[in-house]
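**Student:** below are the sequence and a predicted model for it; my questions follow.
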Amino acid sequence: MVTPSSSTPPHAAASGQHGHGKASLAGLVVGAIGVVFGDIGTSPLYTLKEAFSPHFGLTANHDTVLGILSMVFWALMVTVTAKYVTIIMRADNDGEGGIMALMALAQRTLKKGSRAAYYVGILGIFGASLFFGDGVITPAISVLSAIEGLEVVAPSLHQWIVPLTVLVLLCLFATQRHGTEKVGKVFGPITIVWFASLAAIGVLNLFHAPEVLKAFNPWWAARFFLEHHFHGIFILGAVVLAVTGGEALYADMGHFGARPIRLAWYFFVLPALMLNYLGQGALVLQDPLAIRNPFYIGVPDWARWPMILLATAATVIASQAVITGAFSVARQAMQLGYIPRMRIKHTSSDTIGQIYVPGINWTLAVLVVSLVLAFRTSTALATAYGISVSLTMLIDTLLLAMVAYALWPRWRRWVLPLCLVFAVVEAAFVIANGAKIPDGGWFPLVLGMLLFTMLRTWRRGRELLNAEVRKEGIQLDTFLPGLMLAPPVRVPGTAVFLTASPDVVPHALLHNLKHNKVLHERNVFLTVETLDVPYAPKERRMRIEPIAGPDFHRVIVRYGFMETPDVPVALMRSCDQCDLTFNPMDTTYFVSRESIVAGHRRGMPTWRDKLFAFMHRNAAPATAFFRIPGNRLVELGAQVEI
């Protein structure tokens, strides 16, 4: 069992094996700043403005401003610094992060097939669904809030805000095919300038009211709640905007490693963010009318146009962080069997974790642009933002507590009490954002539930399909000896039959015998399995065993959930383990392509059977996913009722 490292940063273990070894630490830090911190780094554009929106009914007086600044600071320290950056990044699944990796790690602590493992899977999938819901809102609200700076410098340009936002977003999604590595190299320096500008503007405005430095004292946050009683909790619906992006830090850990992300956060990103928040608070204390847009009003007149351009670039980068995380989570979900196979494009020859998933990219693009056209302002979008990310953070905490209890015996005495603190804070965020459900918070919840239904339907449908194939199938070990008593015509070459059940005769073999009445001189029954670790260790990669004589072999190839299977390469490498020989031009691959028929009163409700059948028809063919050449492929259909 691979356990999370307690002393070695995750990226160190991944170096060399997973692709970070060729990159310098400084380069990884710059790349991480460019890709990972974009989301949380653009929160100053709208967080304080939304805290004083009419929705909350607050007055921008001395005590209220200090109270909100204190809540922002301690939310960043507790939720992002303590939980995500310091603790949860140690719960790396062989160097990979994100809620799917954490779920797989938690499930490894439980008995396979147990009810507890089932519920952990439900929890992880629900969290992943909510993560996608958050990923749709982040690009929309970030880019909108940046371009809304036009209203400050030129109110007459108001009508161009939405069209310009849509144009910027379409350009962003169109560039994803070039890959995270290239995007990070371009965005890294821009983001460094962005954070440096945040810090500089914050310091400049701090001179208006230096007493905002008192906000580091948690008493001001406590005093806010004492003065506003129970209703004060609802302000957390705005404070949570300051910590959005914490989950993205963890999800993107596999791209850059934990140490570069930690260094960038501790010594650069966190100080820049807090200086800017404090500067905005000082400006509002001096001029309460500045609360209508404290970020841009705090920028000197001569720098506002350059700042709008820089903010737009920074919000594009903010969207990049979530999109990159979505790609990682999607591949993990694919390999773990929760979503249909999709085409994956590797975008880096050095770093295996950097990928592009066209299906996810353009689905996000359609949803994000639709959100912008529907809500039209960042203030309206803020009412939809927060509930999904709060629930995802809470689920992360529950899974972290399970991992800490089972795998960290030395640390659990202090990690588990901290998990309780995290859970209380995040539960408060969930309650606060729950009040926004009627005003737009319903959107990410509905989207998350739709995705959750699809993911669970796909997982359950695959289980029913495999069970049906096994039930109606013939045992391979008994079929082959009987077949060889009266063998059909033998033809030269090697036949590889892909099958999900290594002990059952593949439908492709039965159809080949029935219709073509021939049998190849060498036959391989190949099953591809996915392990609950990101990368399969060499000793577990492949198992080969002869069955019913030297002409038949059962081969099981295993991959980790962060790997993309390549069956021809795996078979070529198997030549070193036995006397099998694979000549690519002499090998034919046979695959059964099942046609799903919805049955009545069987495994799932009929509507879910039909949904699974639709998803199955539109999934990328297994042959493409396994990189099997089309000119060496024979597909044979089979109808299965579930």
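**Tutor:** Yep, that arrived.
**Student:** please count neighbours and contacts with C-alpha atoms only from this point.
**Tutor:** Noted.
**Student:** in terms of contact, does Asp350 touch Lys22 like I think?
**Tutor:** Yes: counting by Cα atoms under 8 Å, Asp350 touches Lys22, with 7.2 Å between them.
**Student:** which of those two has more neighbours?
**Tutor:** Asp350 (15 against 10; other Cα atoms under 10 Å).
**Student:** on the three-state scheme, the more buried one is what?
**Tutor:** With DSSP: H, G, I helix; E, B strand; the rest coil as the basis, Asp350 sits in coil.
**Student:** please report the distance of it from Asp566.
**Tutor:** 18 Å (Cα to Cα, to the nearest Å).
**Student:** show me the helices in the stretch 401-550 of the chain, by range?
**Tutor:** With DSSP state H, counting those that start in this stretch as the criterion, the stretch 401-550 of the chain has helices at 412-434, 442-472, 476-485, 507-511.
**Student:** what residues sit buried inside the longest one?
**Tutor:** By that I understand helix 442-472. Residues of helix 442-472 classed as buried by neighbour count (16 or more other Cα atoms under 10 Å): 442-445, 447-449, 451-462, 464-465, 469-470.
**Student:** likewise for the third one?
**Tutor:** For helix 476-485, a neighbour-count test (16+ other Cα under 10 Å) marks Leu476, Leu480 as buried.
**Student:** ok, second structure coming up, stack it against the first:
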Amino acid sequence: MNNRQALPALTLGALGVVFGDIGTSPLYALKEIFNGRHPVPVTPDNVMGMLSIVFWSIMLVVSFQYVTVIMRADNKGEGGSLSLLAMMTERTKALGLTAIVTTLGVFAAGLFFGDSMITPAISVLSAVEGLEIVTPRLTPFVMPIAVVILTGLFLIQKHGTSFIGMFFGPIMVLWFSVLGLLGIVHIAHDPQILFALNPYYAFKFAIAYPVLTFFALSAVVLTVTGGEALYTDMGHFGRRPIRWAWFGFVLPALVLNYFGQGALLLADQSAIDNPFYKMSPDWALIPMVILSTLAAVIASQAVISGAFSISRQAIQMGLLPRMLIVHTSGEEKGQIYVPFTNWMLFFCVIALVLGFKTSSNLAAVYGIAVTGTMLIDTILIVFVMRLIWDWSWLKTSIVGGFLLIIDSAFFFANAIKIPEGGWFPIGIGLITFVVLTTWLRGRKVLGAEVAKQSMPMDLFIQAIDDVHRVRGTAIFMTSSPSGVPTALLHNLKHNQILHERVVLMTVHTADTPFVKADQRLTYENLGKGFSRIVVRYGFMENPDVPKALTLCEKFGQTFDMMSTTFYLSRETVVPSGKRSVWAMRAQLFRIMSKNATSATDFFKIPANRVVELGTQLVI
């Protein structure tokens, strides 16, 4: 399939995955602007002014910031904060800025996990709340129904999204078509609402009511939530399909719906309690609730799948311990299931629904996660402008400064909601940041401790002439591409033998999403039956050691699994006992290390060919 033929299919797929979050914003965005915690009075001038602000927010944040600028910063086609971090790490070392970039990238990943918890809760709740419009007697059933739907959504994750995914695209095409159609119907009743496309109305409102405008931005941001998902999901579909879908279909449908809701409010101010559902005729309410719920489930699925991808990236980049990753499709390598991430999200999502009870209450939680992510993305993209795109200081200052002003305005407007629930995503971000950086720091300390106890490989080889050799192959897995593995030293110490062929194997994660087949493996003959193999994987790939060993045939080396023994070193971490902040984090690192998935499972090594040798390390 060439690119021209693939574009329509990829565009349809992008509609079903990438735009689910921003596509469900009309369910609650205008309601929160005019009926939320800082309501804007419903008057004709205010409706025109706020619609103008909504339209230009979408154009500046989504169309310009993400679709036009940030999506240019792809790491071999992949997007997202961790992908951006991997791309920037080497570039910032010479400037001494690696720590700053790492901190920003990791915290952005933490905020994304918070977003992955909030989006399912607010999307499904706001969709099911349409039942209250059908009849107020159904109000007590809204929360239980939302809990049941969300529980079912997380239960089916282990089966993969390949089957459900076939329906995602067509359903979202129907969803956006209905959004646009409802908007057109109401705009036709009051076409003057289209004058709000003129930025004059936005400036007029902001100058007349600067304080109210600032508070209103905390609700306006709900119209651009999901914009950051375009960048995160770029690797699944590519820039062109996302841009085509956005400008050709999604953007017009969203704008038409928002302006249709505005026209409805000009005609009937009482519709403010739920303008989205009141756009529909009475006979269409039940079908709209069903369609809205399906769209909300799709939006939720998108961020859940994104959380799985972020988890895998974090594991491969050394930010999380090894965890079980299940491939749910033999054809699509991006379809994975991470049980720990799934159930962590599930319990947090249900807690949010039960704790906040309504979508309006959850709106206070939502904004801070999205605006925090957008602000960090913009800061990182400024580094990209200078270090990778080689933009001039003037051009970087103009474009980067403009984006930072916009994102800062949204962020600080949402910061006032921290006491009302905005603390939740910040708390999740901080917890995730501590966990990820603790594992990163712990692995570095552990690596340094192992290096201290190691010895140079050339000295070791010179000293083994009198050691008894036995038939077979021994592969010693080691994280260091130099020195003698701890497991090898322990095996020689206790068993007093060496195999006739000894392989030192290191699995290395590259700073690119995928590694080409011809760059996957390097082989080095060290002499006296010793050799070193380095296998490289991208941070979007899962290691498969037996499969990688078949690539050694081009070096004249073959491996029979039945005569090959894998030796793994299992380090038992013992905290030093000193009272300090690191001592507490060392305890956390010990717990994480103890509960990590075994290297046998993670590297797909046959369990009956593995010998583990333990050692204690004090950190």
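**Tutor:** Ah, there it is. All figures in this text were calculated on a predicted structure; none of them were measured in a lab.
**Student:** returning to what we had before: make JSON lines from the helices of the stretch 401-550 of structure 1 and add distance to Met307 of structure 1 to it.
**Tutor:** As requested, the helices of the stretch 401-550 of structure 1 are arranged in JSON lines below (distance: least, Cα to Cα, whole Å):
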{"stretch": "helix 412-434", "distance to Met307 of structure 1": "30"}
{"stretch": "helix 442-472", "distance to Met307 of structure 1": "30"}
{"stretch": "helix 476-485", "distance to Met307 of structure 1": "68"}
{"stretch": "helix 507-511", "distance to Met307 of structure 1": "62"}
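**Student:** pretty sure Gly13 of structure 2 belongs to a helix, no?
**Tutor:** Yes: assigned with three-state DSSP, Gly13 of structure 2 falls within a helix.
**Student:** any idea what it aligns with in structure 1?
**Tutor:** Here Gly13 of structure 2 is matched to Gly31 in structure 1, going by TM-score structural alignment.
**Student:** my guess is that match meets Gly184, correct?
**Tutor:** Yes: the pair Gly31 of structure 1 and Gly184 qualifies as a contact (Cα under 8 Å) at a distance of 4.9 Å.
**Student:** of the two, who's got more company?
**Tutor:** In terms of neighbours (other Cα under 10 Å), Gly31 is the more surrounded of Gly31 of structure 1 and Gly184; the figures are 27 against 24.
**Student:** and the counterpart of Tyr277 of structure 2 in structure 1, what helix or strand is that in?
**Tutor:** Under the alignment (TM-score structural alignment), Tyr277 of structure 2 pairs with Tyr296 of structure 1. Under the criterion of DSSP states H and E, Tyr296 of structure 1 resides in helix 294-297.
**Student:** can you tell me what sits against that helix?
**Tutor:** Pro44, Leu45, Tyr46, Leu48, Lys49, Gly149, Val152, Gln280, Leu283, Val284, Ala290, Arg304 (Cα atoms under 8 Å, 6 or more residues apart in numbering).
**Student:** any idea which element the fifth one lies in?
**Tutor:** Going back to what we said before, that points to Lys49 of structure 1. Here Lys49 of structure 1 is assigned to helix 47-51, by DSSP H and E.
**Student:** structure 2: matching residues for the following helix or strand past that helix?
**Tutor:** Per DSSP H and E, the first helix or strand lying C-terminal to helix 47-51 of structure 1 is helix 62-75. Mapped onto structure 2 using TM-score structural alignment, helix 62-75 of structure 1 spans residues 44-57.
**Student:** again, but for stretch 359-376 of structure 1
**Tutor:** Taking TM-score structural alignment, stretch 359-376 of structure 1 hits residues 340-357 over in structure 2.
**Student:** and if you look at stretch 518-526 of structure 1?
**Tutor:** With TM-score structural alignment as the criterion, stretch 518-526 of structure 1 aligns to 497-505.
**Student:** what are the buried residues along that stretch?
**Tutor:** Here stretch 497-505 of structure 2 shows Leu498, His499, Arg501, Val502, Val503, Leu504, Met505 as buried, counting by 16+ other Cα under 10 Å.
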